[in-house]
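[1] The following block contains a protein sequence and its predicted model.
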Amino acid sequence: MVTAVTEGIKVSVKSKYQPYYSSVRQMNFVFAYEICIENNSHHTIQLLKRHWYIIDANGYTREVKGDGVIGVQPVIEPGQDHKYVSGCNLTTTLGKMHGTFLMERQLDGKQFEVNIPEFNLMTPFSQN
């Protein structure tokens, strides 16, 4: 698990290869990742947007932007967290992801970016 903290917001990520949904023959490798966003600040925040960079072993980079995460824009109170699971696919057995969440403080509308730490996407058989 990797973590990053920005303005009191802690983002932790762990990833896992999904062999059932993958096809080695078709060079399609599917990974799930679990995100935990902990609000350790004194302010209620809302996650507005996500911005991901997905990089495969060949250096090919995909950029993904959108509102919220998995269809929601969660409001997270101080001392609370929000967890979700999502996924991505690669055409290589190795890759990595990182990015940012755009957050907004509910008290005054201040928007700020929270770093999503870089994490690896790796099939178990690529570790040999």
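    Alright, I've got the coordinates.
[2] alpha carbons only for contacts and neighbour counts from here, please
    Fine.
[3] residues near the nearest residue to Lys110 once chain neighbours are set aside, how many?
    Nearest non-adjacent residue to Lys110, counting by CA to CA, 6 or more residues apart in numbering: Glu104, 5.5 Å away. Using other CA atoms under 10 Å, Glu104 is surrounded by 20 other residues.
[4] before we go on, here's another structure to hold up against the first:
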Amino acid sequence: MATTITDGVRVSVETVYQPEYSNPANDHFMFAYRVSIENMGQYAVRLMSRHWYIFDSNGAKREVEGEGVVGMQPVIEPGNSHEYVSGCNLKTDMGSMKGEYLMERLLDNSTFNVQIPEFYLIAPYRLN
């Protein structure tokens, strides 16, 4: 599990290879990832947007930006967390992702970036 803390917000990510949705013969490798966002600060925050950097082991790089996560802009109260599951497809059986969330502090509507730690997407057979 990859974890980082930025301005009192802890982000942890776990990944799982999805062989049932992958097709290695056609360079299609599907991964799921579970993200946990924990508000360790004193004020409620809202996740406004995300910005991902996605890397394939063949050197290809993609960026994905958008509002919220899986269609939501969750408010996370102090001491609470928000979890979601999403997915990413690669053209290789190994790669990585990292990024950042734009968060809004509800007390004063100020915004700040929270780092998403780099995590690896690796088909299990590559670990032998």
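    Cool, got the structure. All figures in this text were calculated on a predicted structure; none of them were measured in a lab.
[5] Overlay them and tell me the TM-score.
    Comparison of the two superposed chains (TM-score structural alignment, normalised by the length of structure 1) gives a TM-score of 0.99, and 128 aligned residues with a CA RMSD of 0.5 Å.
[6] Okay, strands next: where are they in structure 1?
    Here structure 1 has its strands, by DSSP state E, at 2-6, 9-17, 29-39, 45-56, 61-67, 75-76, 81-90, 94-105, 111-122.
[7] distance from the third one to structure 2 after superposition?
    Superposed on structure 2, strand 29-39 of structure 1 shows a mean distance to its aligned partners of 0.2 Å (mean CA distance after the TM-score superposition for structure 1).
[8] what about that strand, distance to the chain center?
    5 Å (CA atoms, centre = their mean, to the nearest Å).
[9] Would you mark the buried spots in it?
    29-31, 33, 35-39 (16 or more other CA atoms under 10 Å).
[10] got it, and the first one?
    Under the neighbour-count criterion of 16+ other CA under 10 Å, strand 2-6 of structure 1 has 3-5 buried.
[11] Which other helices and strands does that strand contact?
    In terms of contacts (3 or more CA pairs under 8 Å, 6 or more residues apart in numbering; DSSP states H and E), strand 2-6 of structure 1 is packed against strand 9-17, strand 111-122.
[12] the residue most distant from the middle of structure 1, which is it?
    Here structure 1 reaches farthest from its C-alpha mean at Arg25, the gap being 27.2 Å by CA atoms, centre = their mean.
[13] how near is that residue to Thr91 of structure 1?
    Using CA to CA, to the nearest Å, we find Arg25 of structure 1 at a distance of 11 Å from Thr91 of structure 1.
[14] same check, this time on Cys36 of structure 1
    Cys36 of structure 1 sits 26 Å away from Thr91 of structure 1, going by CA to CA.
[15] again, but for His98 of structure 1
    Taking CA to CA as the measure, His98 of structure 1 falls 18 Å from Thr91 of structure 1.
[16] one step back: out of the helices and strands packed on strand 2-6 of structure 1, which comes closest to Lys49 of structure 1?
    When these are compared by CA to CA, strand 111-122 sits nearest Lys49 of structure 1, at 9.3 Å.
[17] list the buried ones in the closest one?
    Going by neighbour count (16+ other CA under 10 Å), the buried part of strand 111-122 of structure 1 is 113-122.
[18] Kindly reformat those as CSV containing distance to Tyr17 of structure 1.
    Below are these laid out as CSV (distance: CA to CA, whole Å):
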residue, distance to Tyr17 of structure 1
Glu113, 28
Val114, 25
Asn115, 23
Ile116, 19
Pro117, 18
Glu118, 16
Phe119, 13
Asn120, 10
Leu121, 7
Met122, 7
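[19] Closest to Tyr53 of structure 1 out of the residues you listed?
    Nearest to Tyr53 of structure 1, judged by CA to CA, of these is Glu118 at 9.3 Å.
[20] for the closest one, what are its contacts?
    For Glu118 of structure 1, the contacting residues are 2, 96-99, by CA atoms under 8 Å, 6 or more residues apart in numbering.
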